[in-house]
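**Student:** Next comes the sequence, and after it the predicted model I'd like to discuss.
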Amino acid sequence: MTSLKPLAAVAAVLLGTTSALAAEYELKLAHAAIGANNPVHLALESFAEDIASASGGQIEVTLFGGGQMGNDRELVELAQEGTIDIAVPTVSKLSAWDPAFAAPEIPYVFPSRDVALAVLGGAYGAYLEPKLNDLGLTTLGWFENGFRQMTNNLRPISKPGDLEGIKLRTMAVEAHIEAFDHLGANPTPMAFSELYSALQQNVVDGQENPLTNIVNNKMYEVQDYVSLTNHVYSAYIVVMNQGKFDAMPQELRSQLREALARALQTELDIIDADETRNLEVIEGAGVKVNALSDAEITAFREALGALSGRFEELVGADAYQALTAAVAQAQ
């Protein structure tokens, strides 16, 4: 008669192996960036793989992309309440809780990507951290949304006066609205989900977004001109429910932030590789592209200099001074 003991022993080993493979920390991460080929989504996929490996399988990250869990503000609220663990909103969306989060999107505050990332990942990011903690969140890292460019159906934009009378869709960021109004445009806040049809139906003449968004959302199909104005550096902030973060061992917390830093570099590499392709797609569709010279960008920066006091008022004097000091130091 065959003994059942060896089979029982094998079953016990298999059950033990299955248990060992189960992640101790199963984290839900959500973002609202549109498109499976969006650089932030691709970078987050690499992050999920990386952290699983780096943690020896102790951390498993499940992605919910493309806004399937909600828009940026809703994702922040879900992270606060612990329904999801990690949210990746654009940083300015957190200005609904504190205007200091809108400061990084003041037009022309950052002269380059390197300065922007040094400031956000350094002094100004540290300035924002207690404000996040007050919301029950902590920062894991940053991702790039990119420098925003202008598109429209009326004319190329190469100097401030070219914006006169253009009905331009903007985000609902007060600093953006006041800047475009000052430059003579007619800024029109509108949900991103409504933008393509609004351009198609001439509800607005133009809009402004990073090239990745312009291409991935096919806005070039309904626009005649793209002007590389680099007027706002837009960034994603990666925030985690603080209670869940604090409950993790220090080693795993460090691994999360280190994996996010590697994922940022992955994203930047993807963006750099896509830059030429994006311009080729836009120009291939018959859209006229004009890149502004340093002197032309300086003219925009100087034209908006008159609003520096207003920008300081909008984001708070402490935040404005902390940001401009961090930029000066990074330069």
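**Tutor:** Thanks, I have the structure now.

**Student:** only C-alpha atoms for contact and neighbour calcs from this point on.
**Tutor:** Fine.

**Student:** Please enumerate the strands of the stretch 101-250 of the chain.
**Tutor:** 137-147, 149-152, 167-170, 186-189, 206-209, 225-228, 233-241 (DSSP state E, counting those that start in this stretch).

**Student:** can you list contacts of the longest one?
**Tutor:** Going back to what we said before, that points to strand 137-147. With Cα atoms under 8 Å, 6 or more residues apart in numbering as the test, strand 137-147 has contacts from 40, 79-80, 90, 120-121, 129, 132, 209-211, 230-243, 245, 256-257, 260-261, 264, 267-268.

**Student:** which of those residues are buried?
**Tutor:** Using 16 or more other Cα atoms under 10 Å as the burial test, the contacts of strand 137-147 include 40, 79-80, 90, 120-121, 132, 209-211, 230-243, 245, 256-257, 260-261, 264, 267-268 as buried.

**Student:** What's the local residue count around residue 165?
**Tutor:** As a burial measure, residue 165 scores 15 neighbours (other Cα atoms under 10 Å).

**Student:** ok, and the closest non-adjacent residue to it?
**Tutor:** Nearest residue to residue 165 in three dimensions, chain neighbours excluded: residue 185, at 5.0 Å (Cα to Cα, 6 or more residues apart in numbering).

**Student:** Who are the contact partners of the one you found?
**Tutor:** Neighbour list for residue 185: 163-168 [criterion: Cα under 8 Å, 6+ apart].

**Student:** farthest pair in the residues you listed?
**Tutor:** Farthest apart among the contacts of residue 185 by Cα to Cα are 164 and 168. That separation is 10.4 Å.

**Student:** Settle it for me: which of those two has more neighbours?
**Tutor:** A side-by-side neighbour count of residue 164 and residue 168, using other Cα under 10 Å, places residue 168 first with 26 against 15.

**Student:** Hmm, the more buried one is touching residue 202, no?
**Tutor:** No: Residue 168 is not in contact with residue 202 according to Cα atoms under 8 Å; the separation is 10.7 Å.

**Student:** okay, pairing it with this:
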Amino acid sequence: MNKLLSRSVLLATACGISAAAGAAEWTMATPYGDASFHTKNVKQFAEDVAEATGGELTINVHSGGSLVAHGEIKSSVRRGTIEAGEVFLSTLSNEDPIFEVDTLPGVAGSYEEAFALWQATKPVITELFANQGLMPLYAVAWPAQGIYTDFELDDPERFEGLRVRAPNINTQRFVDYLGGSPTETEESDIPTAFSTGRVDAMITSSSTGNAMTAWDYVSHYTDANLWLPKNIVFISQRAFDRLDEATQEGLLEAAARAEERGWQMSRDDNQASLEALQENGITVSTPNDDVAAALQAAGDQLFSAWQERADEQAQQVLEEYQQQRGN
């Protein structure tokens, strides 16, 4: 009896080990901290994947750049060091101008337009990722970008020489056109950048300002509705191909839910963050006529420069999107 029981236990243990060995475990890196709604969405996505696949796929999320720096995430997934990542899409603009189209002022000024722009550009972006052995899963927009300062931005001349945190090359160009001095700073380094005087202002969303407690170092937020940039979540095509069909389907279903949920989270977070900024003493306003005119002029320069860099395919995609939107 004891021998039979022992054999049963050994068999059960062996089966358990075999099942565990058949399950896949992925590593995912995101540069954003746990307070960001993007990270909250990613972590929920990982939970959904585990549930949808019956534990056949587990995704371990490393947030806040704790595992891989922002600029290394995409290349790490390409090399197979990690299986999944999240990046700010426009940081890839040095690879192709299509990646920065969502940071062009006036192209998409609402969530509805930003989502339509994503749908219009998604086939091209998917193809570009596929050429590098990568597979986009979903993208989610940030709230519209505004300008944080420690003074009232009531005159466009205040931009002259202003050291502005600009998270991507297009924002850096925009700051240049305004007469400012762009500084590239990761989100996690924003408080230090302000405290050490490396930056005097920043262009980012209400969400980032709230998550980074912007009221500790600025006093005003100009809600300029400049553009609605996106984060993109992607995986290694090779890692995806190693999954069985049922697990692949579960992963894609969870990704679709994450995209839908993420866009709503962005809307909700924008409203909550604007309220939080004001509750903590930040003056929230829209640009006056003079500042708005300066922002428009810089935006026009940015768009013209993009048209000169963009290839025929990128320009055609944007033209088709604008025609659909009646622009």
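**Tutor:** Sure, I can see it. In this text the structure is predicted, and so the values were computed from the model without any measurement.

**Student:** Serialize the contacts of residue 185 of structure 1 to JSON lines and add fields for distance to residue 320 of structure 1.
**Tutor:** As requested, the contacts of residue 185 of structure 1 are exported to JSON lines (distance: Cα to Cα, whole Å):
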{"residue": "163", "distance to residue 320 of structure 1": "26"}
{"residue": "164", "distance to residue 320 of structure 1": "28"}
{"residue": "165", "distance to residue 320 of structure 1": "30"}
{"residue": "166", "distance to residue 320 of structure 1": "29"}
{"residue": "167", "distance to residue 320 of structure 1": "29"}
{"residue": "168", "distance to residue 320 of structure 1": "26"}
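
**Student:** ok, so of those residues, who is nearest residue 300 of structure 1?
**Tutor:** residue 163 (10.9 Å).

**Student:** Near the closest one, how many other residues are there?
**Tutor:** Counted with other Cα under 10 Å, residues neighbouring residue 163 of structure 1 total 23.

**Student:** Chain neighbours aside, what residue packs nearest to it?
**Tutor:** In space, residue 163 of structure 1 is closest to residue 185, 5.1 Å off (Cα to Cα, 6+ apart).

**Student:** what do you get for residue 214 of structure 1?
**Tutor:** Excluding the flanking residues, the one nearest residue 214 of structure 1 by Cα to Cα, 6+ apart is residue 220, at 6.4 Å.

**Student:** Quick check: the aligned residue for residue 307 of structure 2 in structure 1?
**Tutor:** Alignment note (TM-score structural alignment): residue 307 of structure 2 maps to residue 312 of structure 1.

**Student:** Just list the residues touching residue 53 of structure 2, thanks.
**Tutor:** With contact set as Cα under 8 Å, 6+ apart, residue 53 of structure 2 has these partners: 246-247, 250-251.

**Student:** For residue 31 of structure 1, which residues are in contact?
**Tutor:** Residue 31 of structure 1 neighbours (Cα under 8 Å, 6+ apart): 64-67, 69, 71-72, 75, 87-89.

**Student:** try it again with 6 Å
**Tutor:** Residues near residue 31 of structure 1 by Cα atoms under 6 Å, 6 or more residues apart in numbering: 65, 67, 87-88.

**Student:** Among the residues you listed, which one has the most neighbours?
**Tutor:** residue 87 (31 neighbours).

**Student:** Show the contacting residues for residue 310 of structure 1.
**Tutor:** Neighbours of residue 310 of structure 1 in contact, by Cα under 6 Å, 6+ apart: none.

**Student:** mind listing the helices for the stretch 1-150 of structure 2?
**Tutor:** 2-22, 37-52, 70-79, 111-130 (DSSP state H, counting those that start in this stretch).

**Student:** Quick check: the aligned residue for residue 240 of structure 1 in structure 2?
**Tutor:** In structure 2, residue 240 of structure 1 lands on residue 235 (TM-score structural alignment).

**Student:** Make sure that match is actually in contact with residue 87.
**Tutor:** No: with contacts counted by Cα atoms under 6 Å, residue 235 of structure 2 stays clear of residue 87, the gap being 11.5 Å.

**Student:** how close does the residue at minimal distance from the centre of structure 1 get to residue 157 of structure 1?
**Tutor:** Nearest to the mean C-alpha position of structure 1, by Cα atoms, centre = their mean, lies residue 236 at 2.5 Å. Look at residue 236 of structure 1 and residue 157 of structure 1: by Cα to Cα, to the nearest Å, they are 27 Å apart.

**Student:** Residue 329 of structure 1 now?
**Tutor:** Distance from residue 329 of structure 1 to residue 157 of structure 1, by Cα to Cα: 31 Å.

**Student:** The two: which has the busier surroundings?
**Tutor:** Taking neighbours as other Cα under 10 Å, residue 329 of structure 1 and residue 157 compare with residue 157 leading, 24 against 12.

**Student:** quick one, what contacts the more buried one?
**Tutor:** Residue 157 of structure 1 neighbours (Cα under 6 Å, 6+ apart): residue 227.

**Student:** one more time with 8 Å, if that's ok
**Tutor:** Counted by Cα under 8 Å, 6+ apart, residue 157 of structure 1 has contacts 150, 163, 227, 229, 290.

**Student:** Closest one to residue 27 of structure 1 out of these, please.
**Tutor:** For the contacts of residue 157 of structure 1, the nearest to residue 27 of structure 1 is residue 150 (37.0 Å; Cα to Cα).

**Student:** and the counterpart of the closest one in structure 2, what is it in contact with?
**Tutor:** When structure 2 is aligned by TM-score structural alignment, residue 150 of structure 1 is paired with residue 147. The neighbourhood of residue 147 of structure 2, defined by Cα under 8 Å, 6+ apart, consists of 201-204, 221-224.

**Student:** What distance do you get for residue 304 of structure 2 to residue 117 of structure 2?
**Tutor:** Taken as Cα to Cα, the span from residue 304 of structure 2 to residue 117 of structure 2 is 19 Å.

**Student:** The two: which is more packed in?
**Tutor:** More crowded of residue 304 of structure 2 and residue 117, by other Cα under 10 Å: residue 117, with 21 against 12.
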